[in-house]
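Enquirer: Take this sequence and fold it.
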Amino acid sequence: MGEFIGALTGLAAVTAPFLMVLGIIWLNGRKKLEEKRITATAEMSSEKAAQYASHVAQLEQRVQVLERIVTDRGYDVATQIEALRDRQAVEQSGSGTPLDMPRKETV
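Expert: I've put the predicted structure just below:
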């Protein structure tokens, strides 16, 4: 039994440095991969931020246009929109009767 323990201790003493070197190499590889992942994530985040900023700028421009329409033409816009809706409803119904009025059934 003593010989077995001695052989096992000798084997551990010989293989331990190799295992340590392999572990260090593996950890360095993992570290480099993690750094690349972090860099890629940061780049994607900055791209997304630029896309969001562009989208927000477009929305702000649209809101400015809508504000100009409302202030230049007054509040008559709502009446015009309702008139267009009523006209569209009449065209869709095909009978010339507004949707809010009941239809008479033909027999």
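Enquirer: Please count neighbours and contacts with C-alpha atoms only from this point.
Expert: Fine.
Enquirer: Helices along this structure, start to end?
Expert: Listed in chain order, the helices of the chain (DSSP state H) span residues 2-73, 76-93.
Enquirer: and those helices as TSV, adding mean neighbour count?
Expert: Listed next are the helices of the chain as TSV, based on neighbours: other C-alpha atoms under 10 Å:
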stretch	mean neighbour count
helix 2-73	12
helix 76-93	12
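Enquirer: and for comparison, fold this next one:
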Amino acid sequence: MDWGGPGFIVLLVAISTIGWLVNNWIRAKHGYSLENEWGGMTEKPDTAKEERLAQQNKQLLETMEKMQDRMVVLERIVTDKGYSLSEEIEALRDAPVRETPVRGAGDNGVPLNLESKEKA
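Expert: Presented below is the predicted three-dimensional model:
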């Protein structure tokens, strides 16, 4: 055999290729990660993990839809014509003033001037 001829080079390439194929076949058969074109490792896909993620995604979507329904209800309550927070606050401000209690009957001794309103 001529060690410097083209046949020797073809034989080396063929042996290397067959060795690479056998190596990858054994690795794939036993569940090891395979080497990709750029020398990195490609992992075997985990179908159980994908199933868990799909289930979790489904639950999150259902929760989000429920929350959207609640938001619609809350928006309807807040924007309802009968619900006016500012009117209720003004009604409390305009409430009749009670007479001040007798000193020593549980008050803290600081008189409140409820008759003068805050200027806006």
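Enquirer: What does the superposition give as a TM-score?
Expert: Overlay of the two chains. TM-score (TM-score structural alignment, normalised by the length of the first structure): 0.45; 87 aligned residues with a C-alpha RMSD of 4.3 Å.
Enquirer: For Gln64 of the first structure, see how far away the nearest residue to Val77 of the first structure once chain neighbours are set aside is.
Expert: Counting by C-alpha to C-alpha, 6 or more residues apart in numbering, Val70 is the residue found nearest to Val77 of the first structure once chain neighbours are left out, at 6.8 Å. Val70 of the first structure is 10 Å from Gln64 of the first structure, where distance means C-alpha to C-alpha, to the nearest Å.
Enquirer: Now do the shared contacts for these two.
Expert: Taking C-alpha atoms under 8 Å, 6 or more residues apart in numbering as the contact rule, Val70 of the first structure and Gln64 touch no residue in common.
Enquirer: Just the buried residues of the helix or strand encompassing Ser16 of the second structure, please?
Expert: Assessed by DSSP states H and E, Ser16 of the second structure sits inside helix 6-29. Within helix 6-29 of the second structure, the residues that qualify as buried are Asn24, counting by 16 or more other C-alpha atoms under 10 Å.
Enquirer: Show me what that helix is packed against.
Expert: Counting contacts by 3 or more C-alpha pairs under 8 Å, 6 or more residues apart in numbering; DSSP states H and E, the secondary-structure elements packed against helix 6-29 of the second structure are strand 34-35.
Enquirer: Does anything pack onto the strand it packs on? Which helices or strands?
Expert: With contacts defined as 3+ C-alpha pairs under 8 Å, 6+ apart, the secondary structure elements packing on strand 34-35 of the second structure are helix 6-29, strand 41-42.
Enquirer: Between the ones you listed, which one is closest to Met71 of the second structure.
Expert: Evaluated with C-alpha to C-alpha, those place strand 41-42 nearest to Met71 of the second structure, the distance being 44.3 Å.
Enquirer: who are the neighbours of that closest one, in terms of helices and strands?
Expert: The helices and strands touching strand 41-42 of the second structure, judged by 3+ C-alpha pairs under 8 Å, 6+ apart, are strand 34-35.
Enquirer: To Thr63 of the second structure, which of the helices and strands packed on strand 34-35 of the second structure lies closest?
Expert: Using C-alpha to C-alpha, the nearest of these to Thr63 of the second structure is strand 41-42, at 34.7 Å.
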